[in-house]
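> dropping the sequence and predicted coords here.
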Amino acid sequence: MSRAVIYEKFGGPEVLELKEVPEPHAGPGEVRVRVTAAGLNPMDWIIASMPEGAAKWGITLPAGFGSDFVGVVDEIGAGAEGYAEGDRVYGGAIAQAVADYAIVQTGPSAFYRLLPLPDGISDAVGAALPTPGLTAAAALDTIGVRSGDTVLIGGAAGGVGVLAVQLAKLADARVIGTASPGTFEFLRSLGVEPVEYGTGLVGRVRALAPEGVTAAADLFGAETAEAALELGVPAQRISTIAVGANPPGGVRATGGTDAAPGSLERITDAILAGTITVPIAASFPLENFREAVELQAGRHVHGKVVITT
């Protein structure tokens, strides 16, 4: 037997339960990973609380919880090439990560790639990377952020935001990030010029950048995308990750599936070089998973919430 966080009906953190389940095994084209850390994302509780969110990912009840993880390969199915038992890896498996084991599809059709985690990167940091890293890279690559840009990034202190602002800085862009005042000092430490979100955002950005904004990425809702349009940013240089197929004003909807090959490797290289930092807001043992989920779902932490197994 092994442990996994399971839910049998849709709802908030209260529907999640830590249960003893039969130990899973790798089938053809699969590897089994002994999970050591799982990083939480908004999509995890959206899937668990909304049937339409679960349906988008093909999730049916009962279901596991969480997607991003770090662990060690300990079982390899027939035809799963490129892995060896004992490999330290990171990646994703939808609705499987908060558990003792995750079963991961390999091959070109897999949604997530299972990647080797470099020495020098902790389990907690590795678990914080797959979904946020791919999403941040896609949000910036979609709009071609480059040297000389002034980029407005909405939701700059969130799990995706902290990576996006640092990737934009590495591209030699000026970065203005929307956030709550309590995160301003943290954002300034990353080289970001913070601005408070909410009513009056356009005026505050104009005061901060009177010469104008050239690109924008909205990582939380549509407010930043709408402000960027009002500021005169062309729609093709505005991306959004949170409004589905109907972004405002024809701006470019994107997500982790649009990330360029090698995006996560580029981020891990930058972490090892000390040019990107990944703040871990809190870490909880698997037995305290509900406290971790409640903290992450509140959306008031800067940095990642991690569960260790």
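Everything's here; your move. Numbers count the residues shown, from 1 in each chain.
> from now on I want contacts and neighbour counts done on CA atoms only, so please keep to that.
Fine.
> and the strands in the stretch 1-150 of the chain?
Assigned by DSSP state E, counting those that start in this stretch, the strands in the stretch 1-150 of the chain fall at 2-7, 17-21, 30-39, 63-64, 68-76, 88-92, 101-105, 115-116, 150-154.
> of all those strands, which lies closest to Asp269?
strand 115-116 (12.3 Å; Cα to Cα).
> want to throw the strands of the stretch 1-150 of the chain into TSV with mean neighbour count and distance to Val278?
Listed next are those as TSV, based on neighbours: other Cα atoms under 10 Å; distance: least, Cα to Cα, whole Å:
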stretch	mean neighbour count	distance to Val278
strand 2-7	21	25
strand 17-21	15	28
strand 30-39	27	12
strand 63-64	22	26
strand 68-76	26	15
strand 88-92	26	15
strand 101-105	25	24
strand 115-116	17	18
strand 150-154	28	17
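> A further structure is provided below for comparison with the first:
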Amino acid sequence: MRAALIRSFDGPESVEIADVVEPAVGPDSVLIEVAATSVNPVDWKILHGGMQAAIPHHLPMTPGWDVAGTVAAVGPAIRDLQIGDRVAAYARKDHVRDGTFAERVAVPERSWALVPDEVDLEVAACLPLAGMTADMLLDAAAVGEGDTVLVHAAAGGVGSFAVQLAALRGATVVGTASERNHDYLRDLGATPVTYGEGLVDHVREVAPDGVDAVVDLVGGAALEATPQVLRDGGRVASVIDPSVADRFGGTYVFVRPDRARLTRLLQLVAEGRLKVEIAERYPLEQAREAFLASKAGHVRGKVVVTRD
């Protein structure tokens, strides 16, 4: 089968398309005929070797943790799937080697969820990592009815989900983004503010008493401003900086497979209550270009890589 492959940690530029051995299907695994996958920042960080301290890596390597497609084979311990079922998965494993930027991928039982008929597989491929990260961040920050929550990088893949899911929880959402994305954030249900210089003043203009929770997707200066925008007793959750626990009493989040959560998010998409923004589409043969587009930043929504 064909797959995106790296043989060294030299970044997206080192990605090639090569013939590789089809993955084995273990007793608790499912083989997915890939329709689409999507790029997440962690993917191009892996291409640079930036995640080796967290998870064992093996070269040559196919990256990718998001996938949607149809079931091609099931392991003998699987009882609740049939060949041809439509599934999506957050396919992170205990080692990084056989990822989702391929024609077929084997994923463990804990990873997959059935895709409702109303949801296109390209759309479903955007949801696992980014959607579940957003939802877990909101849980970690205990965002609920009546809260005002500040979402940094609100127009990106995780941020756009966090805005919508926070609004569905009954929160008032303030989102940082460049001005070109302000109308987009308004459509998602957030009050947009410009990031960078003057951030604290911008937030205080729309939330004079401060915010109840901060969802951090960028770290750096935005996170440093937290004490100046957070109410006393407010909560902080970050997907970037583990030091939030010591500095702000917050929570660092690293997304984990969660079938029930992914099933719920897919159902929200099916019901039209959660929107998925696809910024760009690339065929598998142009996976390198897809990684480079994501790494360049300023992408609104998700970059998708399709089988065709």
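Cool, got the structure. Keep in mind that what you see is a predicted model, and the values were worked out from it rather than measured.
> before we move on, back to that, could you dump the strands of the stretch 1-150 of structure 1 to a markdown table with distance to Gly256 of structure 1?
Converted to a markdown table, the strands of the stretch 1-150 of structure 1 look like this (distance: least, Cα to Cα, whole Å):
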| stretch | distance to Gly256 of structure 1 |
| --- | --- |
| strand 2-7 | 24 |
| strand 17-21 | 28 |
| strand 30-39 | 16 |
| strand 63-64 | 21 |
| strand 68-76 | 13 |
| strand 88-92 | 12 |
| strand 101-105 | 17 |
| strand 115-116 | 15 |
| strand 150-154 | 17 |
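> could you look up the SS state of the residue mapped onto Ala225 of structure 1 from structure 2?
Taking TM-score structural alignment, Ala225 of structure 1 has Leu223 as its aligned residue in structure 2. Three-state call for Leu223 of structure 2 (DSSP: H, G, I helix; E, B strand; the rest coil): helix.
> and the nearest residue to Leu223 of structure 2 once chain neighbours are set aside, what is it in contact with?
What sits nearest to Leu223 of structure 2 in space, not counting adjacent residues and going by Cα to Cα, 6 or more residues apart in numbering, is Asp216, at 6.6 Å. Counting by Cα atoms under 8 Å, 6 or more residues apart in numbering, Asp216 of structure 2 makes contact with Val151, His152, Ala153, Ala222, Leu223, Val236, Ala237, Ser238, Val239, Ile240.
> could you check how many residues crowd around the fifth one?
Put plainly, it is Leu223 of structure 2. Using other Cα atoms under 10 Å, Leu223 of structure 2 has 20 other residues around it.
> now the last one
For Ile240 of structure 2, the number of neighbouring residues by other Cα under 10 Å comes to 16.
> what are the boundaries of the helices in the stretch 101-250 of structure 2?
Listed in chain order, the helices of the stretch 101-250 of structure 2 (DSSP state H, counting those that start in this stretch) span 121-125, 128-140, 157-168, 182-188, 199-206, 220-224, 226-229, 244-248.
> tabulate the ones you listed (CSV), appending distance to Ser8 of structure 2.
What follows is the helices of the stretch 101-250 of structure 2, written out as CSV (distance: least, Cα to Cα, whole Å):
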stretch, distance to Ser8 of structure 2
helix 121-125, 26
helix 128-140, 24
helix 157-168, 27
helix 182-188, 38
helix 199-206, 39
helix 220-224, 29
helix 226-229, 38
helix 244-248, 32
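> nearest to Arg7 of structure 2, of the ones you listed?
So among the helices of the stretch 101-250 of structure 2, helix 128-140 is nearest, using Cα to Cα, at 24.6 Å.
> list the buried ones in that closest one?
In terms of neighbour count (16 or more other Cα atoms under 10 Å), helix 128-140 of structure 2 has its buried residues at Pro128, Leu129, Ala130, Gly131, Met132, Thr133, Ala134, Asp135, Met136, Leu137, Leu138, Ala140.
> in CSV: those, plus distance to Arg92 of structure 2.
What follows is the buried residues of helix 128-140 of structure 2, written out as CSV (distance: Cα to Cα, whole Å):
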residue, distance to Arg92 of structure 2
Pro128, 10
Leu129, 9
Ala130, 13
Gly131, 15
Met132, 13
Thr133, 13
Ala134, 17
Asp135, 17
Met136, 16
Leu137, 18
Leu138, 21
Ala140, 21
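> can you tell me which of those residues is nearest Asp28 of structure 2?
Using Cα to Cα, Pro128 is the member of the buried residues of helix 128-140 of structure 2 that lies nearest Asp28 of structure 2, at 19.6 Å.
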